[in-house]
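Student: With the input below, show me the fold.
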Amino acid sequence: MNDLSNTPLAPAPAPVINRADYRPPAWLVPEIALDFALSLDATRVKSTLKVERNAAADGSATLRLNGDGLVAQEVLVDGQAHNDWRMEGGDLLIDLPGDAHEISVETVINPAANTQLSGLYASNGMLCTQCEAEGFRRIAFFPDRPDVLSVYSVRMAGDKSAFPVLLSNGNPVAAGEAADGTHLAEWHDPWPKPSYLFALVAGDLVATRDQFVTRSGRTVDLAIYVRAGDEARTGHAMRSLIASMKWDEEVYGREYDLDLFNIVAVADFNAGAMENKGLNIFNTRYILADPETATDADYDAIEGVVAHEYFHNWSGNRVTCRDWFQLSLKEGFTVLRDQQFSADMGSAPVKRIEDVRILRAAQFPEDSGPLAHPIRPDSYQEISNFYTATVYNKGAEVIRMMTVLAGLDRFRKGTDLYFERHDGEAATCEDFVKAIEDGAGLDLAQFRRWYAQAGTPRVDVSLVHEGETATLTLRQTVPPTPGQPEKLPMVIPLRTALFDRATGKHRGEELLVLTEAEQSWAFDGFAQAPVLSINRGFSAPVAIRSPSSNEDLVFLAEHDDDPFARYEAMQQLVVQHLVAAVEGQLSDAERDAGRRAIGDAIAAVLADPALDDLMRGELLILPGESYLAEQIPAVDPSRVHDEREALKGWLGTTLGAAWRDLHDRCSAVPYSLSAEARGARKLKTLALVFLAAADAGEAARRAKAQYDAADNMTDRQGALMVLCGLETPERATALADFHDRFAGNMLVIDKWFSLQAGSLHPHAIDHVKALAEHADFTLTNPNRVRALYITFAANAGAFHAADGEGYKLLADLILQLDPINGNVAARCVPPLGRWRKVEPGRAKLMREQLERIAAVPDLSRDVREQVTRSLEG
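Tutor: This next block holds a predicted model:
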């Protein structure tokens, strides 16, 4: 008999969930029916579950239905009122005698009060859902775990004037209207799916429509739903969706499996997008675009994210995760697929460089900090904290290494086998590796360490030339990470070439596979010492430590036929110089020689007629401050900032005429989405960046002229970015014009906040404080929070102010935001968690702010775990 209150108990401290403790679910739910009576503040949900005892489990008679903040209004078992149930934390537990039952539970939820944006919530009068990872338990009591797959039937009813569009997963099966102004819709998804893929949208929306004919001849209806007035900005997203569907058929043999595919754009969203089966829900920033409001980078991001979520239909939905420790099974693989797609749609070399730049900026610091974890973690407290660059981006690189080892054709055989074996199942990372192993004919026993060991491997390089033989010796180490003090050698595939100095050519590329702590390879026939090009194409996600001379790096920057290796030579040339400068290791003569070498390499890139402008732009971008800081223990971030700015100023002065000519040339190229025009826009702003570091007046004049003449957001934002970093009257004029011009457009006003928060202006902290009080700022919209505070935290020159004001500003934000949206607040913690990497004075100030946050007793689980690990890791 239930003699307890039906009110959920206060949540206990989050337990540690261990991968080794996985057990199959005691009960399965082959079918679920959901009946929604929709309302912004009181949605009634009746869930009817057909449950079956799982023969593969431990035979428990207790059915555990996860809940979070839910109150059961009524519980029925096999149609009868049932009082023999109890609450454990937020979960509802029912003891059942037989092997199969029908369970019905009714709850009432308040979407308008759901500021966490998890579960069913309201966004500007619209109802929508976000259920990954554990949001479904905020909607209905259910075994909310990815290995419980169910066929869903959904019925929705609500006020037609408030919710004229009613959408869910699968295909529509019925619709109707009532005399009281309500209407209903019924949807059925024939494909079993876990609860995290459930979706519902109800609101006043308009649709852009198109169709796609699959390779087997089926017609799929496509629709992108947005607010009225935004439909004109959905064309690029629709084209990207159609291109994705075609590409997935051609490259991976995957065909879409429902009669329609819907996308809904939502302004309030914690993530970028969600791959719910047949009903993808997107952050508006990854759907809406036109030349006036979206940059070239926005266009690329939309194309990539639309593709990513569509590709999940197979790598995530048809084959899903057994448990959340396997998250990289779907995310790492799908990131690789969207990277391959984007490379095929545009410039493959530029895309590869962009992907590596993101990895180094986001994942390498994660791997070397207190939050380091393998791509398949061993434990967690809050799963939302493991939606990380390690799981996504490093996960993609690990699978990319399989393509390097197998070749694309054999890798495709492995993925075909994976989909064939596990279609309709909840699989593991091991299942994927085994399928590639079997399909491609590889031995991946040692390779599996990439899934188990955290940390970025370091490869030290030595090339010795004697007589006519060059001997290459590679030594690998994987640094200690929290919980993993000692590591075993990894499998590291390194595409390598040796260049002849006289001819500027190499004999052919070789794949060297490093499997031991130290290995050597001998190469004959070199009368003089060759120039080494290693990790070409970034074939392995490792840190190469090679004592290359400036002469060799300039040689590679001019002659290497691998675009990434050429980029890498430029990067290493600058990194070696700036690291030595920051550490005080350069004499005046050495500083001058280093700058001249960098200037010569950049001048060669500027003059090279064989380069397209998109690639030229990549070669000219200096390494970021965060990446430079990663190379220096106990770094003084202000020293990094000052030395990098000094180099920019020297280059801006020394090559001033070339930068002015480049800006003039590129300004004459009319707007289009062609590669030529996109490259010109990239270089146009990059020229301003170097000029601004050398001659603020000249840069301000040119930037203001570019801003005033702009007929597209790329040029306008680029000019405003440069002006934001200058103390010049043009700055205030342009900022005011930008805000007035785009007032009411949330995505563009996000840019206005972000440009100021990330600027080089000496008073950037004061600007951020003022912007936090601006009428357009809100803590309830994740995009707006990220635009201001995440951008500021990445602005090393401002965030790392010596007095610690930047650290306090971020900690204040975390404490203010946590009760509203713990998920977004937790994402703001890692910049403070980097305290071990900076010099002792700043480290103490950063740690003090973490301790201040930790002292708050009622932190969300999300923030509590991040702060605790940052302090203890």
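Student: from here on, contacts and neighbour counts on C-alpha atoms
Tutor: Fine.
Student: What residue in this structure is the furthest from its centre?
Tutor: residue 467 (49.2 Å; C-alpha atoms, centre = their mean).
Student: how about residue 522, secondary structure?
Tutor: Look at residue 522: counting by DSSP: H, G, I helix; E, B strand; the rest coil, its state is strand.
Student: If you could redo that for residue 115, that was the one I meant.
Tutor: Secondary structure state of residue 115, per three-state DSSP, is coil.
Student: List the residues that contact it.
Tutor: 121, 780, 820-821 (C-alpha atoms under 8 Å, 6 or more residues apart in numbering).
Student: Scan the residues you listed and report the most crowded one.
Tutor: Neighbour counts for these, by other C-alpha atoms under 10 Å, peak at residue 121, which reaches 26 neighbours.
Student: related to what we said a few turns ago, ok, the residue farthest from the centre of the chain - contacts?
Tutor: Applying C-alpha under 8 Å, 6+ apart, the residues near residue 467 are 526-527.
Student: swap in the one 5 residues further on?
Tutor: Shown here is residue 472, whose contacts under the criterion C-alpha under 8 Å, 6+ apart are 461-464, 520-523.
Student: Could you measure from the residue farthest from the centre of the chain over to residue 526?
Tutor: 8 Å (C-alpha to C-alpha, to the nearest Å).
Student: do you know how far residue 103 is from residue 78?
Tutor: Distance from residue 103 to residue 78, by C-alpha to C-alpha: 6 Å.
Student: So for these two, which residue has more residues nearby?
Tutor: residue 103 (20 against 14).
Student: from memory the more buried one sits against residue 76, does it?
Tutor: Yes: the criterion here is C-alpha atoms under 8 Å, and residue 103 meets it with residue 76 at 5.7 Å.
Student: ranges for the strands of the stretch 151-300 of the chain?
Tutor: 165-168, 171-177, 182-193, 200-203, 206-213, 219-226, 260-266, 273-274, 279-283 (DSSP state E, counting those that start in this stretch).
Student: for comparison, sequence B:
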Amino acid sequence: MKESQPSAIYLKDYTVPPFLIDKTELTFDLDEATTIVTSRLHMRRNPASGKSTAPLILDGGEDVKLIGVAMDDYALPPEEYRISENKLIITATADEFVLTCETLIEPQNNTRLEGLYRSSSMFCTQCEAEGFRHITYYLDRPDVMSVFTTTIIADESRYPVMLSNGNEVERGKTDEGKTVVVWHDPFPKPAYLFALVAGDLAVKKDVFTTQSNRDVALQIFTESHNIDKVDYAMEALKRSMRWDEEAYGREYDLDIFMIVAVDDFNMGAMENKGLNIFNSSCLLASPETTTDDSYLRVEAIVAHEYFHNWSGNRVTCRDWFQLSLKEGFTVFRDQTFSADMHSATVKRVEDVSFLKTAQFAEDAGPMAHPVRPASFIEISNFYTLTVYEKGSEIVRMIHTLLGEEKFRAGSDLYFDRHDGQAVTCDDFVAAMQEASGVDLTQFKRWYSQAGTPIVTVTDEFDSATGTYRLTMKQETPATPGQPTKLPLHIPVRVGLLDEQGIPLSSVVENLQADEHVLHLTQAEQTIEFTGLSCQPVPSLLRGFSAPVKLRYDYSSADLLLLMSTDSDGFNRWSAAQQLAVNELTTLMSQAIDGKPLEVDSQLAQGFSTLLHDDTLDPAMVGLILSLPSQAYLSELANPIYPAQIKQAREYLKRQLANTLSAEFERTYHLHSIKGDYQPTAEHIAHRSLKNIALSYWVETKSERAQLAVSHQFESADNMTDQFAALGMAVSAQLAAAPAMLAAFYEQWKDEPLVVNKWLMLSASQDQDNALDTVKSLMSHPAFDLKNPNKVRSVLGGFGQSVSGFHKEDGSGYRFLADQIILLNKRNPQIASRLCTPLTRWKKLQPLLGEQMKGELERILAEDLSKDVYEVISKSLV
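Tutor: Just a heads-up that it's a prediction; the model follows:
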């Protein structure tokens, strides 16, 4: 542990920058050993600062070597500036001046993958959140927006492609024969949106015609062997551009839009103005190498990064505490886009399932924080599910409260009012409130309060008057630093059903409808529904209208009714999940007590009804058939008994499989599609239901089911079906699984993204020797510790192996801690993210929890980066 630990930065301490940078002129002289960066910053004192004598303090990195600095072409001698804690400090400045800095960096030695670094044979950048300071000295904060001109000088034989933000404005040669390319971006932006790429790359070109009839050149760059895998991404980009024009009236503003695929990347993708840089796994797609889920992910991420052109670039965040201003809003936009492109219900279920599993767990853990955090030690740790996914839910609630038309008016006002500015979450809400006339004062608490609210609902029915009363109570549990919570404004969408599942019309506050949005604004409220002829079954929180935990005492009969008849597809899925949770909870209790497992499953009845109704959306049926995951059940449990949760899930799945074997076999054959692979909503739906049916059928261990798995694996003409069959063989521990794993690797060893799937599946095997398997994978030729995707595949996969990761001797936890300590020096961002499984130690059964805590303490004793220190230290409080 460091003698002096990193200190926190607080939102309350925000002040405007004392200086502004009107123009930024950058020159990169790229070379194999070193890169020389020259910056000319046209600076002036900020009149809003009020600090007329403040020194100039520029951010730098420990890997940046200053060669020289000049002010208005006067070379400053060493006594006129100093470097302290990676900051360049100049005491005497004019009110307006040009500062020139020459720095030396070594991109090939940059293992943290921030700033300028090498990936394979190309140069590339990642500057969000604070990566630009690893390139040169700068005011590296989002509220300093500047017009950038970038000159790239390189050997064209090695780097024929040289890209940066904006439009290419000049090309030439140096006296030494190097190529010079100049790019200019006319739109002011903060340094975190800067991008540079140089390499020997292939390109896919297309054109998009905007609503104002301008032609925009579209270019996607990859290494040459991957260029055949970008067609889907290009089509997704064009769909995104058209949708943003139609849904938000936002047109693209430059003459060219470029995307580059990079193999070594800490994140999924980055929205740099006009030059998006993508992790290859989020861009490349082909039927042979890409699953349906990955196709949908590519489309969503392409859309997300493109939508940032307005919600993040043209209007950006004032400071990093406001990160959800751009990310939460843009996630909402990409989710809505995907819902419009495919099944809205399926998309909503998938998003909420992820939220309830992962973000709710974050809210309940040591790193719980508001959507707009009050403080942080390392901003990279706050690219979280809370900021992104819960932030999206906040925007969705505003959409629910305002309605489509007023929400669009609010977004138009927001973009028009703040174009070219760095603003806050309050500015976003103010635009929505002003355009709609809806008071959002109380609603803003969602941005400042951490934790997942619990809404408890009770009801009563007065048959004499036909009045039904719902009493709702809200409570948000204490979270670190926030022991007391105030009531939130929670929209609760409700429908009522009769005993046959037919919707009932009712009156609430003089409005008669089949569905109502109730406004829960107090700690406890009672709402009356009148005009009813019978006691209803409530369909509560339809569409998951708020990110809360709902508590209502549904009977099994109620849940079966909702699961079979509710017109709200989300609540049909939710009812099935709750019914499964109820049965699994019984089984988990039996397993913990060492009793034989036994349950009278009502779920089988509901599943049977669904499987015999061929009129239903196959994708929706597939989702309802999916049992709650190990991770979701762990989030619900306190304490967590990993082995017993696994035992309960396996038992229930086998029971359902054996009870409904014939139905699953029939469903498998009914939804087996003939013909060429298509990543369309219809075909994806059939494949998803076919494969979920096969995953149950194979649990019967029948010879026909095992043959079906083997046949699908061997004959599949697409990665979705082949990998699904492989996963089933591994999960069911079929005798053929080891041979299938070996054959799969041999077939795809030259496709890195497919090999990553193999690495994750191999690492996740639930066997007693799982740790030995993972250690061997880390010595495998396909593994590379420098590649974040491979690290996530192996160590992320290992975390899913209950028998391996949660061994009672603590060896699984010890192994992960060793890797975190190793990566802490190489790539702090990745090391920090690997800490998450260890942060749940307080919820684990005592024996495992103490083992895990011991590993956290061992990590804390090391000399840690800010990234890792923040997560580990908060976890031990």
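Student: tm score of chain vs chain?
Tutor: Laid over one another, the chains give 0.96 as their TM-score (TM-score structural alignment, normalised by the length of structure 1), with 861 aligned residues with a C-alpha RMSD of 1.9 Å.
Student: Tell me how far the helix or strand where residue 578 of structure 2 lies lies from the chain's centre.
Tutor: Following DSSP states H and E, one finds residue 578 of structure 2 within helix 569-592. In this view, helix 569-592 of structure 2 has its centroid 26 Å away from the chain centroid, taken as C-alpha atoms, centre = their mean, to the nearest Å.
Student: Does anything pack onto that helix? Which helices or strands?
Tutor: Counting contacts by 3 or more C-alpha pairs under 8 Å, 6 or more residues apart in numbering; DSSP states H and E, helix 569-592 of structure 2 packs against helix 344-354, helix 556-565, helix 603-611, helix 618-625, helix 642-659.
Student: can you name the residues of structure 1 that the third one overlays?
Tutor: Counterpart in structure 1 of helix 603-611 of structure 2, with TM-score structural alignment as the criterion, is residues 598-606.
Student: Quick check: buried residues in the matching stretch?
Tutor: With burial defined by 16 or more other C-alpha atoms under 10 Å, the residues of stretch 598-606 of structure 1 counted as buried are 598-599, 601-603, 605-606.
Student: now, the most widely separated pair of these?
Tutor: Spatially, the most separated pair among those is 598 and 606, at 12.3 Å (C-alpha to C-alpha).
Student: Neighbour count for the contacts of residue 472 of structure 1 - can I get that in a markdown table?
Tutor: Converted to a markdown table, the contacts of residue 472 of structure 1 look like this (neighbours: other C-alpha atoms under 10 Å):
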| residue | neighbour count |
| --- | --- |
| 461 | 18 |
| 462 | 16 |
| 463 | 19 |
| 464 | 12 |
| 520 | 14 |
| 521 | 11 |
| 522 | 12 |
| 523 | 13 |
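Student: Looking at the residues you listed, spot the one nearest residue 397 of structure 1.
Tutor: Closest to residue 397 of structure 1 out of the contacts of residue 472 of structure 1 is residue 461 (21.3 Å), distances taken as C-alpha to C-alpha.
Student: so that closest one sits in a helix?
Tutor: No: judged by three-state DSSP, residue 461 of structure 1 forms no part of a helix; its state is strand.
Student: residues in contact with it?
Tutor: 472-475, 544-547.
Student: circling back to that earlier point, compared with structure 2, how much does the match of helix 603-611 of structure 2 deviate?
Tutor: For stretch 598-606 of structure 1, the mean deviation from structure 2 after alignment is 0.7 Å (mean C-alpha distance after the TM-score superposition for structure 1).
Student: Please list the outside residues in contact with that stretch.
Tutor: Contacts for stretch 598-606 of structure 1 (C-alpha under 8 Å, 6+ apart): 554, 557-558, 570, 573-574, 611, 616, 619-620, 651, 654-655, 658.
Student: which of these are buried?
Tutor: For the contacts of stretch 598-606 of structure 1, a neighbour count by 16+ other C-alpha under 10 Å gives the buried set as 554, 557-558, 570, 573-574, 616, 619-620, 651, 655, 658.
Student: State the number of residues packed around the counterpart of residue 807 of structure 2 in structure 1.
Tutor: Taking TM-score structural alignment, residue 807 of structure 2 has residue 801 as its aligned residue in structure 1. When neighbours are counted by other C-alpha under 10 Å, residue 801 of structure 1 registers 15.
Student: related to what we said a few turns ago, and the contacts of residue 115 of structure 1, which of them are in strands?
Tutor: Under the assignment DSSP state E, the contacts of residue 115 of structure 1 contribute residue 121 to strands.
Student: Can you tell me which of the contacts of residue 115 of structure 1 is closest to residue 584 of structure 1?
Tutor: residue 821 (43.9 Å).
Student: Grab the nearest non-local neighbour of the closest one.
Tutor: Spatial nearest neighbour of residue 821 of structure 1, excluding adjacent residues (C-alpha to C-alpha, 6 or more residues apart in numbering): residue 116 at 4.4 Å.
Student: aligned partner of that neighbour in structure 2?
Tutor: In structure 2, the residue equivalent to residue 116 of structure 1 is residue 112, according to TM-score structural alignment.
Student: burial of its match, as a residue count?
Tutor: Residue 112 of structure 2 has 20 neighbours, counted by other C-alpha under 10 Å.
Student: That one contacts residue 823, correct?
Tutor: No: if you go by C-alpha under 8 Å, residue 112 of structure 2 and residue 823 don't touch, sitting 9.4 Å apart.
Student: so which of the contacts of residue 472 of structure 1 comes closest to residue 788 of structure 1?
Tutor: The closest of the contacts of residue 472 of structure 1 to residue 788 of structure 1 turns out to be residue 461 (C-alpha to C-alpha; 41.3 Å).
Student: Next, work out how far apart the closest one and residue 535 of structure 1 are.
Tutor: Residue 461 of structure 1 sits 11 Å away from residue 535 of structure 1, going by C-alpha to C-alpha.
Student: anything in contact with each of the two?
Tutor: Jointly contacting residue 461 of structure 1 and residue 535 under the rule C-alpha under 8 Å, 6+ apart are residue 544.
Student: could the strands of the stretch 151-300 of structure 1 go into a markdown table alongside mean neighbour count and distance to residue 540 of structure 1?
Tutor: Converted to a markdown table, these look like this (neighbours: other C-alpha atoms under 10 Å; distance: least, C-alpha to C-alpha, whole Å):
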| stretch | mean neighbour count | distance to residue 540 of structure 1 |
| --- | --- | --- |
| strand 165-168 | 24 | 41 |
| strand 171-177 | 14 | 42 |
| strand 182-193 | 20 | 34 |
| strand 200-203 | 24 | 41 |
| strand 206-213 | 16 | 37 |
| strand 219-226 | 20 | 38 |
| strand 260-266 | 23 | 35 |
| strand 273-274 | 25 | 28 |
| strand 279-283 | 24 | 32 |
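Student: Thanks a lot, see you next time.
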